[in-house]
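1. build me a structure from this.
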Amino acid sequence: MTVTFSRIAAVLVAALVAASGPLDAASQQRGPVTNLPLPRFVSLKANEANARRGPDLSHRIDWVYKRRDMPLRVTAEFEHWRRIEDMDGQGGWIHSTLLSGVRTALVQADMVPLRQRPDPEARDLALVERGVIGTLQSCNAGWCELDIGALRGWLPVSALWGVDPDEVLE
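-> Presented below is the predicted three-dimensional model:
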């Protein structure tokens, strides 16, 4: 078996990512490939994507994601590969062409009222079940505006995965 420099580098990158813990806002880093913040949220562009143990097709597949638009957190970059985590903390390396910069969020609580305005007293538009994914439009002051099917409304950030608690999106 021939060991190439890129394979050695891929293993080293994977080891460094595994050893590093989560970053707070003050120590936020930039990706060496995209110069975008790490960590950051993206969504799954494909209907199916393999999450591999390392950033190369030769690495074993640990997970197969089969839900388009699922929010994922990018924690590292290597060439055309992104190290991702899902809401359960599972993940691996996915090719960047399978990811989108479109922000989505997954509802973590069951039967959450989708509100007309970012106010707990606002009119309910619908009750949203756990596992529903919506497209983020904006977030501020503990609320996010989402498109869910044909509806657009507000959910509390605390009921969502795919956005940081204090994140502001415009």
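2. please count neighbours and contacts with C-alpha atoms only from this point.
-> Fine.
3. so who does the residue nearest the centre of the chain touch?
-> Nearest to the geometric centre of the chain sits residue 72, at 2.0 Å (Cα atoms, centre = their mean). Residues near residue 72 by Cα atoms under 8 Å, 6 or more residues apart in numbering: 41-44, 84-87, 162.
4. how does it look with 6 Å?
-> 41-43, 85-86 (Cα atoms under 6 Å, 6 or more residues apart in numbering).
5. same check on residue 98?
-> Here residue 98 is in contact with 45-46 (Cα under 6 Å, 6+ apart).
6. here is the second sequence; please produce its structure so I can put it next to the first one:
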Amino acid sequence: MGTMAWADGDAQPLVLAQAVSADAQISRNAAPDRGAVTNLPLPRYVSLKGSEGNARRGPSLSHRIDWVFRHAGMPLRVVAEFGHWRRVEDRDGAGGWVHYALLSGVRTALIETDMAALHSRPDENAEVVARAEAGAIVRLGECNPNWCRVTGGGQRGWISKADIWGVDADELRD
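-> This is a model prediction of the structure:
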């Protein structure tokens, strides 16, 4: 998909120990389903605010960069919090610690099925109004148990949850 670039450099044992310490502190201070800093649900989905975001090995600028996310609006799953840092992962599970200022609460989704059908209504038999290529990023709207309304590329329609990443199977949105 080409959404990340590997950063060179070796981790120092001290840096790794600091990251482990942050992870241990997070799990001690937070309820398992709530962030220690925001008290928002974990995991939850956010999107990349700008066109580039560094994912670091630990929650500070002194930690090495492991990944660089390179697509504005890319959906990411927040799995942990520490101060101003959020531990995120993409649909492949790759990621790291990203400063919260690089993230947006705007919900997006990634099309996973090539030429996925967007329907006029949340019904498999409804008219197909557009098709979306795998890897396209769309804005997420309303979701019912099986379908989500999405917009992107000047098109809008309903898509099966099975065809996108960025929303949980049991998630409902108004």
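7. how alike are these chains, TM-score-wise?
-> Overlay of the two chains. TM-score (TM-score structural alignment, normalised by the length of structure 1): 0.86; 156 aligned residues with a Cα RMSD of 2.0 Å.
8. conserved subset of the contacts of residue 72 of structure 1 in structure 2?
-> Retained in structure 2: 41-43, 85-86, out of the contacts of residue 72 of structure 1 (criterion both residues aligned by TM-score structural alignment, their matches' Cα atoms under 6 Å).
9. among the residues you listed, the buried ones, what's the ChimeraX command?
-> Per 16 or more other Cα atoms under 10 Å, the buried members of those correspond to this ChimeraX selection:
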select :41,42,43,85,86
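10. including secondary structure and distance to residue 57 of structure 1, could the kept ones among the contacts of residue 72 of structure 1 go into CSV?
-> Supplementary listing: those in CSV, determined by DSSP: H, G, I helix; E, B strand; the rest coil; distance: Cα to Cα, whole Å:
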residue, secondary structure, distance to residue 57 of structure 1
41, strand, 23
42, strand, 21
43, strand, 21
85, strand, 18
86, coil, 20
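11. tell me the one of the kept ones among the contacts of residue 72 of structure 1 nearest residue 6 of structure 1?
-> residue 85 (23.0 Å; Cα to Cα).
12. map the closest one across to structure 2 for me.
-> Taking TM-score structural alignment, residue 85 of structure 1 has residue 89 as its aligned residue in structure 2.
13. and for residue 73 of structure 1?
-> Using TM-score structural alignment, residue 73 of structure 1 sits opposite residue 77 in structure 2.
14. okay, its match and residue 24 of structure 2: tell me how far apart.
-> The gap separating residue 77 of structure 2 from residue 24 of structure 2 is 20 Å, by Cα to Cα, to the nearest Å.
15. what does residue 49 of structure 2 give?
-> From residue 49 of structure 2 across to residue 24 of structure 2, the span is 28 Å (Cα to Cα).
16. these two - which one has more neighbours?
-> Set residue 49 of structure 2 next to residue 24 and count neighbours by other Cα atoms under 10 Å: residue 49 wins out with 19 against 11.
17. residues contacting the more buried one?
-> Listed by Cα under 6 Å, 6+ apart, the contact set of residue 49 of structure 2 reads 102-104.
18. so which of those residues sit within strands?
-> Judged by DSSP state E, the contacts of residue 49 of structure 2 include 103-104 as members of strands.
19. which of the contacts of residue 49 of structure 2 also appear as contacts in structure 1?
-> Where structure 1 agrees (both residues aligned by TM-score structural alignment, their matches' Cα under 6 Å), the contacts of residue 49 of structure 2 reduce to 102-104.
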